[in-house]
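[1] The sequence and its predicted three-dimensional model are supplied below.
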Amino acid sequence: MKVTIDRMQCVSCGSCWDTCPVLFVQNADDSFSQIVPEYRENGDPASSITLPDTIDCARDAADLCPAAIITIVE
């Protein structure tokens, strides 16, 4: 599974980083959600590498996002 975030549409509600802190974190500069550095694809804060199966909270975070900006590709 890979995850992408439309960071420019983020409302900074915190539901993703509260639900799945192993994958999402709030950017200190713009307050938008981003992928944690460990799982970024080519350093892109909006795109993940292929994630380990153990990170299943990403689906919950996508479901809870009120702005629906988190996309999951299996």
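    Received the coordinates, thanks. Numbering: from 1, shown residues only.
[2] only C-alpha atoms for contact and neighbour calcs from this point on.
    OK.
[3] just the strands in the chain please.
    Remark: strands assigned in the chain by DSSP state E are 2-5, 24-26, 33-35, 40-41, 44-48, 70-73.
[4] correct me, but Ser47 touches Phe24?
    No: in this structure Ser47 lies outside contact range of Phe24 using CA atoms under 8 Å: 10.8 Å.
[5] try this one next to it:
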Amino acid sequence: MKATVDRDACVGCGLCESVCPNVFEMDSDSIAEVIADVIPPENEDCAIEAQDDCPVSAITVN
């Protein structure tokens, strides 16, 4: 699985980083970025949770 973040849509709330810190982090502009090229199997559930809970639907996991 891989994750992407629509940087134009991200509002920098930090939810994804708090839910799944091994996959997402906030950059110096407070915009989410993906830090895992491939989501480790043990982090797939939290990455999907971050996608589902993102208030602006900026995250895609597939």
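    Here it is on my side, so go on. All values reported here derive from a predicted model rather than from experimental measurement.
[6] on that earlier part again, next, show the common contact partners of Ser47 and Phe24 of the first structure.
    Ile35 (CA atoms under 8 Å, 6 or more residues apart in numbering).
[7] ok so, going back, most tightly surrounded among the strands of the first structure?
    Across the strands of the first structure, averaging neighbours per residue (mean count of other CA atoms under 10 Å) puts strand 33-35 on top, at a mean of 26.
[8] That one vs the second structure, mean deviation?
    Following superposition, strand 33-35 of the first structure is found to deviate from the second structure by 0.7 Å on average (mean CA distance after the TM-score superposition for the first structure).
[9] now that strand: how far from the chain's centre is it?
    5 Å (CA atoms, centre = their mean, to the nearest Å).
[10] what does that strand contact?
    5, 7, 10, 12, 14, 16-17, 23-27, 45-48.
[11] that older thread, just put the strands of the first structure in TSV and tack on distance to Leu64 of the first structure.
    Listed next are these as TSV, based on distance: least, CA to CA, whole Å:
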stretch	distance to Leu64 of the first structure
strand 2-5	13
strand 24-26	13
strand 33-35	13
strand 40-41	21
strand 44-48	18
strand 70-73	10
